[in-house]
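J.: got a sequence here, can you model it:
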Amino acid sequence: MEFLLAIMTGVLYAAGLYMMLRRSLVKLIIGLIIIGNGANLLIFLLGRITKGAPPIIPGDTKFFADIYADPVPQALILTAIVISFGLQSFAIILVKRAYQVVKTDDLDEMNTIEEEV
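T.: Predicted structure coming up:
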């Protein structure tokens, strides 16, 4: 199972990088979203997949008898999801405004347009 998820992480990174190398700003945002999902999956894999009890341990326990799930990767992924949502919403609004001003989505045409001031 971990091998399949590792391959999926690589596929997400490759697809996101491919989309980010396109000339369209919309494809750049989609590539950023895909790479963010690949990073979340990578954090999840680094925390190791364990089928165990929730990490609630009674106070009178002297040592761990069962396998407990690690809550740190889950908390990191939740934080990354919130941060990536904020970044994505900012980038979408920025692309919308750039399209309204320049009237194009192509990055090469955005670089060559002369602005009249």
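J.: from here on, just use CA atoms for contacts and neighbour counts.
T.: Will do.
J.: quick one: buried residues of stretch 68-75?
T.: A69, D70, P73 (16 or more other Cα atoms under 10 Å).
J.: would you do the same for the sequence below? I want to compare the two.
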Amino acid sequence: MTVTLVLVVAMAVLFSCGVYLLLERSLTRMLLGFLLLGNALNLLLLVMSGAAGKPPIGKSAEGITDPLPQAFALTAIVITFAVSAFLLALIHRSWKLSRADEVEVDEADAAIGRQRDGSGDEDVVDEDPEIDTDPEAAQQEENAR
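T.: So this is what the prediction gives:
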């Protein structure tokens, strides 16, 4: 295995672990997932920049390294740091207010999602027992209004 292949495999592992952690309900795990994605992005920029060359200081322009990917990597590091600090502040504020690190399910959003899913499909079964699924009762209620 070459160094580039090792970096590609490491980048793929970081991307997959970062996406997995971002899909969790814990805010701390989301922050860790975001940090892993930021590091994977930096590895992507490093791999895509090509082979190492001469420094861009000298008399000839042959074989010098392109400084643009390095500038992109520095920019990505700064942006990742700033967003991580913001997310950490949000996590701290959430912990101070509710003493919980979990993102709760918003019932109003879930109900809207179920209504949107059910509007186009007749095969969708509503899992909420509180909602009356009898079409005649719904029609009578609609006529009463």
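J.: overall similarity of the pair, as a TM-score.
T.: The TM-score (TM-score structural alignment, normalised by the length of the first structure) is 0.82; 105 aligned residues with a Cα RMSD of 1.5 Å.
J.: just the ones in helices from the buried residues of stretch 68-75 of the first structure, please.
T.: When these are checked against helices (DSSP state H), the matches are P73.
J.: list just the nearest of the buried residues of stretch 68-75 of the first structure to T104 of the first structure.
T.: Looking at the buried residues of stretch 68-75 of the first structure and their distance to T104 of the first structure, the nearest is P73, at 40.4 Å (Cα to Cα).
J.: residues in contact with that closest one?
T.: Shown in contact with P73 of the first structure (Cα atoms under 8 Å, 6 or more residues apart in numbering): I43, F44, L46, G47.
J.: what do we get in the second structure for it?
T.: Alignment of P73 of the first structure against the second structure is given by TM-score structural alignment, with P69 as its counterpart.
J.: what's the counterpart of A14 of the first structure in the second structure?
T.: So, by TM-score structural alignment, A14 of the first structure is matched to S16.
J.: now name the helix or strand holding that match.
T.: Per DSSP states H and E, S16 of the second structure falls inside helix 3-22.
J.: A76 of the second structure contacts N42, correct?
T.: Yes: between A76 of the second structure and N42 there is a contact under Cα atoms under 8 Å: 6.9 Å.
J.: could you list every helix and strand in contact with the helix holding S16 of the second structure?
T.: Helices and strands touching helix 3-22 of the second structure, by 3 or more Cα pairs under 8 Å, 6 or more residues apart in numbering; DSSP states H and E, are helix 27-48.
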